[in-house]
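# Model the structure of this input:
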Amino acid sequence: MTPNASPVIEEDALIDADPDDVWRRVADPRAMSRWSPQVLRTRVTTQGPVGVGTRMRNLNRGGLLLWTTHAQVVRFDPGVEFAIKIRENRTVWSYRVEPVSSGTSRLAIRRETPDGVSRIALRLERLFWRSVPRFESRLRAGMRTTLSRIKRECERTAHARD
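Predicted structure coming up:
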């Protein structure tokens, strides 16, 4: 493990929507720019349906900074989990959907560092955000924003059907 990086950062939310509807949304990587305060655009660079092995390129922002990352789907369990690994920093980001009760879901966003975080990523975090903990605090806040936006979109659709 790389020192100074949290092995896991996770946030979750209860969503008043059917788990299948929540899943359909989070399993579409192109939709991330609607929710994430960091992702401006995602371009899937492989053909066919999204699944393990699908590759994508993301344009990200943090304040005035813009940067590109390359990702590959590493876990894809339909209706349950969608996870991508970011090549540049070696982190794994996942979305997990769980039914809670009839018409209610729990959605968790998780960032894992199973192979540590690359040295260059840690240096950049220290350079641009002054510390790794400060950068991770930003990530956690971004996760909460993302969850809030997904929740709003899912619940608006669910309530429109009622």
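# hey, let's count contacts and neighbours off CA atoms from now on
Noted.
# ok, and the residue nearest the centre of the chain, which helix or strand is that part of?
Nearest to the mean C-alpha position of the chain, by C-alpha atoms, centre = their mean, lies W93 at 5.1 Å. Using DSSP states H and E, W93 sits in strand 92-101.
# Another sequence for comparison is provided below:
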Amino acid sequence: MPSVSRSRLIAAEPDRVWRLVGDPHGLARWWPRASRVEDVIGEGGRARWTLVLATEKGKPVRLDYRATGSTEGRRYAWEQQLADTPFERILRSAELELELEP
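Next comes the predicted model:
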């Protein structure tokens, strides 16, 4: 399965970064093309939510996610729910993981 890895150095305290990336409500503040987050249910490694993105033409696209793991202050992992969506035709899975290092 193909995978992509990215690394970024952020000049901020890890706990400040975690408050932004460790909560689905914060995704719209930093995720490319994200316009809003809806229907957040649960928290931490048990959360589910819908991320609404805007295409280049401004059309809203809804993506449903489920958290798959969380280590407070260090790691947050989630996967896109693909069943019965247009993405099911082109993706076998879509898993994301953020890991913070001091």
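# Superposed, what's their TM-score?
Taking TM-score structural alignment, normalised by the length of the second structure as the basis, the two superposed chains have a TM-score of 0.78; 92 aligned residues with a C-alpha RMSD of 1.6 Å.
# State the distance from the aligned residue in the second structure for the residue nearest to the centre of the first structure to P2 of the second structure.
Aligned by TM-score structural alignment, W93 of the first structure pairs with L96 of the second structure. Distance of L96 of the second structure to P2 of the second structure, given as C-alpha to C-alpha, to the nearest Å: 13 Å.
# try A54 of the second structure
A54 of the second structure sits 25 Å away from P2 of the second structure, going by C-alpha to C-alpha.
# between those two, which one's more packed in?
Neighbours were counted for A54 of the second structure and for P2 using other C-alpha atoms under 10 Å; A54 has more, 15 against 3.
# Report the secondary structure element holding the aligned partner of that one in the first structure.
A54 of the second structure maps onto R61 in the first structure, with residues paired by TM-score structural alignment. In this assignment (DSSP H and E), R61 of the first structure forms part of strand 55-62.
# hang on, the earlier thing: pull up the aligned stretch in the second structure for the following helix or strand past the strand holding W93 of the first structure.
Next in sequence after strand 92-101 of the first structure, counting helices and strands by DSSP H and E, comes strand 104-112. Using TM-score structural alignment, strand 104-112 of the first structure lines up with nothing in the second structure.
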